[in-house]
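Colleague: just the structure for this:
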Amino acid sequence: MPPVRVPIGALDMALVRHTRVNRSAVERRVASLPARRTVKKEWQAAWLLRAIACMDLTTLSGDDTAGNVLRLCAKAHRPLRQDIVDALGIGDLRLTTGAVCVYHQYVATAVDALRGTGIPVAAVSTGFPAGLSPFEQRLAEVRASVAAGAAEIDIVITRGHVLTGNWQALYDEVRAFREACGDAHLKTILGVGELATLTNIARASLVAMMAGSDFIKTSTGKESSNATLPVGLVMTRMIREYGARTGHEVGFKPAGGIRTAKQALDWLILMKEELGDRWLRPHLFRFGASGLLTDVERQLEHYVTGRYAAAYRQPMV
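Modeller: This is a model prediction of the structure:
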């Protein structure tokens, strides 16, 4: 599928201010998701393969090295062991992850390692994870990552703009980052665990999309609360609302705390229920994940062998 590009729109302050979220209704809807739909056996295996294709395989640790990044890139290119691929009969799929996500320092390393694979490199930017570096420095970081070969830029917003209701400042900030990205796609991290209310999350989602975000993303993975299904429901409803008003398709990326195959299935079900099959593809949906692939591969090995593998058999452990 061709990548989506969302044009920069005008800030509709009236829409932002009139947006409200009913928390109890959100919680009831989320509680109904596992009861309404489940997948088993070969269908579950197929959904887990789709989860792999939608992963941004990520390393964002203080102890990252070039060797770690090269290992991650090799895993992104061949996310399943060959014996599992053969047993599933999916060799012709040429399955890869959706992207590899790294700090700016390792963008060039990842670009070189992934050359010719078609896997894009995403760079976290703008003073990740707090987003409180001087503004010009944050802009320069975006431009530097694009120049180094990053095809996607994950930026963080100034959470204070949301908490004080300064929507114009948030719009101007995200728009400036979008313009600095050039042809690279912009994924805007809201930092939902620090936005206090679901209404704030909904409003921030709308402003980020109006400013030209190609994706909206839940979290940095460094907050105390990261990707949760209630937050995901609110953000996907805002994507649906914005699409109905403008005709533009905005991607969604939950990140932080998604570590099991069961959680991945819950998120895929949410996307199918709220946005439809089109959002079950990597050009409109990504998982921000560092440990998720390990459990997905383990579940797929169980499907083909009937046995659960020991943790040491998983190459990302």
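
Colleague: please make it C-alpha for all contacts and neighbour counts, starting now.
Modeller: Noted.

Colleague: and residue 75, what does it touch?
Modeller: residue 316 (CA atoms under 8 Å, 6 or more residues apart in numbering).

Colleague: switch to 10 Å and redo it
Modeller: By CA atoms under 10 Å, 6 or more residues apart in numbering, residue 75 lies in contact with 57, 69, 81, 96, 97, 100, 293, 315, 316.

Colleague: mind listing the strands for the stretch 151-300 of the chain?
Modeller: Shown for the stretch 151-300 of the chain, the strands assigned by DSSP state E, counting those that start in this stretch span residues 152-156, 185-189, 215-217, 251-253, 287-289.

Colleague: can you lay out the ones you listed as TSV showing distance to residue 21 and mean neighbour count?
Modeller: Shown next, in TSV, are these (distance: least, CA to CA, whole Å; neighbours: other CA atoms under 10 Å):
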stretch	distance to residue 21	mean neighbour count
strand 152-156	23	27
strand 185-189	20	27
strand 215-217	18	28
strand 251-253	19	25
strand 287-289	24	27
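
Colleague: turn those strands into JSON lines, columns for distance to residue 268.
Modeller: Below are those laid out as JSON lines (distance: least, CA to CA, whole Å):
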{"stretch": "strand 152-156", "distance to residue 268": "21"}
{"stretch": "strand 185-189", "distance to residue 268": "19"}
{"stretch": "strand 215-217", "distance to residue 268": "15"}
{"stretch": "strand 251-253", "distance to residue 268": "11"}
{"stretch": "strand 287-289", "distance to residue 268": "10"}
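
Colleague: right, so of the ones you listed, which gets closest to residue 112?
Modeller: Across the strands of the stretch 151-300 of the chain, residue 112 has its closest neighbour in strand 152-156 (15.5 Å, CA to CA).

Colleague: does the closest one pack against any helices or strands, and if so which?
Modeller: Packing partners of strand 152-156 (3 or more CA pairs under 10 Å, 6 or more residues apart in numbering; DSSP states H and E): strand 99-102, strand 121-124, helix 135-147, helix 167-181, strand 185-189, strand 215-217.

Colleague: now the other sequence, so there's something to compare against:
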Amino acid sequence: MTRPSSDGFVPQFTRFALGSPSVDQVAVEERALSLARRSIKKGAKVAGLKLAVAMMDLTTLEGKDSAGKVRALCNKALRPLESDPSVGTCAAICVYPNWVATAKQALEGSPVKVASVATAFPSGQSPLAIKLEDVRRAVDFGADEIDMVIDRGAMLSGQYAKVFDEIAATKEACGTAHLKVILETGELGSYDVVRKASEIGIAAGGDFIKTSTGKVQPAATPAVTLVMLETIRDHYYATGHRVGMKPAGGVRTAKQALHYLVLVKETLGDDWLTPDLFRFGASALLNDVLMQLEKERTGNYQASEDFSKD
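Modeller: Modelled structure (predicted):
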């Protein structure tokens, strides 16, 4: 990765994905659909659902967020299903920078990470200096992970050097915090552009690539996630370096979560079936997964109101 200059901007663009392979739309959509038809037996289903819980970034990114709401979400991440202690903690809490310190305090001593959105989330429409200050502030507050958004206007107008440089500068501003690069795939228009954006995000230093902010539809889809997983696979084959993946937005049911885990296993293998390399951006997903786990444990569905909404 090129190094930033003293003002934090990376002036030099290095070679990356100029020869990106074209994505066969029909083939990728058919493969994603075929993998959704895989039959998962009861034992594997329960193990998969527990793994999905361990991979969740519980998220609240609303104007009405409060300290009480953030603490409640942290408590849910620590004890997702109190009736079944075999269900472990979630991977992380994702909040705006102002709530990072609150989350860190609530999660102190636990393995649950605190992630924060930054870089003028969700639009990304601010000068780079402001974006980098946003990142540094979140890290100073204690964020373990930063979820940044790329400049989609620059990406769609072919300003690939600008996209690369901003990601590289953001990575530098993260220090030891991990960086997730949000592509906002619903605005990129084609799988070819998603592929190229994925390659740029990886080449510029992203620890994860992420589909969406959750504020734009369509967000995560199996097909667009498969394109991103294949980019990660090809990068690993070429370099031996593992990059993580995070579908976010639109993954709402236990059945969908299991489908995404099948996509990961069949594309990247068991090494990626860990919270260190795969996450779900989840706000509505957790309760459905917990309902399914209780159904498998007791034989009966609980009412949705039996699970907290926070």
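
Colleague: please state their TM-score.
Modeller: In this superposition the chains share a TM-score of 0.94, using TM-score structural alignment, normalised by the length of structure 2; 301 aligned residues with a CA RMSD of 1.4 Å.

Colleague: hmm, back to that, mind listing which of the contacts of residue 75 of structure 1 are in helices?
Modeller: Secondary structure from DSSP state H places 69, 293 of the contacts of residue 75 of structure 1 in helices.

Colleague: from the contacts of residue 75 of structure 1, which would you call buried?
Modeller: Neighbour-count burial (16 or more other CA atoms under 10 Å) applied to the contacts of residue 75 of structure 1 gives 57, 69, 96, 97, 100, 293, 316.

Colleague: tabulate those (JSON lines), appending distance to residue 114 of structure 1.
Modeller: Shown next, in JSON lines, are these (distance: CA to CA, whole Å):
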{"residue": "57", "distance to residue 114 of structure 1": "13"}
{"residue": "69", "distance to residue 114 of structure 1": "11"}
{"residue": "96", "distance to residue 114 of structure 1": "11"}
{"residue": "97", "distance to residue 114 of structure 1": "11"}
{"residue": "100", "distance to residue 114 of structure 1": "9"}
{"residue": "293", "distance to residue 114 of structure 1": "18"}
{"residue": "316", "distance to residue 114 of structure 1": "18"}
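
Colleague: closest to residue 305 of structure 1 among those?
Modeller: Distance to residue 305 of structure 1 across these (CA to CA) is lowest for residue 293, with 18.1 Å.

Colleague: the closest one -> structure 2?
Modeller: Taking TM-score structural alignment, the alignment pairs residue 293 of structure 1 with residue 286 from structure 2.

Colleague: how about its match, what does it touch?
Modeller: Here residue 286 of structure 2 is in contact with 49, 52-53, 56-58, 76-77, 80-81, 90, 251-254, 257, 280, 307, 309 (criterion: CA under 10 Å, 6+ apart).

Colleague: drop anything exposed from those.
Modeller: Buried members of these, counted by 16+ other CA under 10 Å: 49, 52-53, 56-58, 76-77, 80-81, 90, 251-254, 257, 280, 307.

Colleague: how about the helices in the stretch 151-300 of structure 2?
Modeller: Along the stretch 151-300 of structure 2, counting by DSSP state H, counting those that start in this stretch, helices occupy 152-156, 160-174, 191-203, 222-239, 254-268, 285-298.

Colleague: post-alignment, the third one versus structure 1, mean distance?
Modeller: Which is helix 191-203 of structure 2. In the superposition with structure 1, the average deviation recorded for helix 191-203 of structure 2 is 0.4 Å (mean CA distance after the TM-score superposition for structure 1).

Colleague: which other helices and strands contact that helix?
Modeller: Helix 191-203 of structure 2 packs on helix 25-36, helix 152-156, helix 160-174, strand 178-182, strand 208-210, helix 222-239, going by 3+ CA pairs under 10 Å, 6+ apart.

Colleague: measure the spatially most central residue of structure 1 to residue 12 of structure 1 for me?
Modeller: Nearest to the geometric centre of structure 1 sits residue 253, at 2.6 Å (CA atoms, centre = their mean). Look at residue 253 of structure 1 and residue 12 of structure 1: by CA to CA, to the nearest Å, they are 24 Å apart.

Colleague: one step back: between the helices and strands packed on helix 191-203 of structure 2, which gets nearest to residue 144 of structure 2?
Modeller: Of all these, strand 178-182 comes closest under CA to CA, at 6.5 Å.

Colleague: so where is that closest one in structure 1?
Modeller: Under TM-score structural alignment, strand 178-182 of structure 2 corresponds to residues 185-189 of structure 1.

Colleague: how big is the offset of the matching stretch relative to structure 2?
Modeller: Following the fit onto structure 2, the mean deviation recorded for stretch 185-189 of structure 1 is 0.3 Å by mean CA distance after the TM-score superposition for structure 1.

Colleague: and for the equivalent of residue 24 of structure 2 over in structure 1, the neighbour number?
Modeller: With TM-score structural alignment as the criterion, residue 24 of structure 2 lines up with residue 22 in structure 1. Counted with other CA atoms under 10 Å, the neighbours of residue 22 of structure 1 add up to 10.

Colleague: need the contact list for residue 22 of structure 1.
Modeller: 198, 199, 234.

Colleague: can you report how many residues lie near the first one?
Modeller: Neighbours of residue 198 of structure 1 under the rule other CA under 10 Å: 20.

Colleague: tell me the contacts of it?
Modeller: 20, 21, 22, 23, 26, 192, 204, 230, 231, 233, 234, 235.

Colleague: among those residues, which one lies nearest to residue 118 of structure 1?
Modeller: Nearest to residue 118 of structure 1 among the contacts of residue 198 of structure 1, counting by CA to CA, is residue 235 at 28.6 Å.

Colleague: distance from stretch 32-45 of structure 1 to the middle of the chain?
Modeller: Per CA atoms, centre = their mean, to the nearest Å, the displacement of stretch 32-45 of structure 1 from the mean C-alpha position of its chain is 22 Å.

Colleague: just the buried positions in that stretch, please.
Modeller: Quick answer for stretch 32-45 of structure 1 (16+ other CA under 10 Å): 33, 44, 45.

Colleague: end-to-end on it?
Modeller: 23 Å.

Colleague: picking that back up, neighbour-wise, which of the contacts of residue 198 of structure 1 leads?
Modeller: Busiest of the contacts of residue 198 of structure 1 [other CA under 10 Å] is residue 204, holding 28 neighbours.

Colleague: hang on, the earlier thing: of all the helices and strands packed on helix 191-203 of structure 2, which one is nearest residue 110 of structure 2?
Modeller: Closest approach to residue 110 of structure 2 among those is made by strand 178-182 (17.8 Å; CA to CA).
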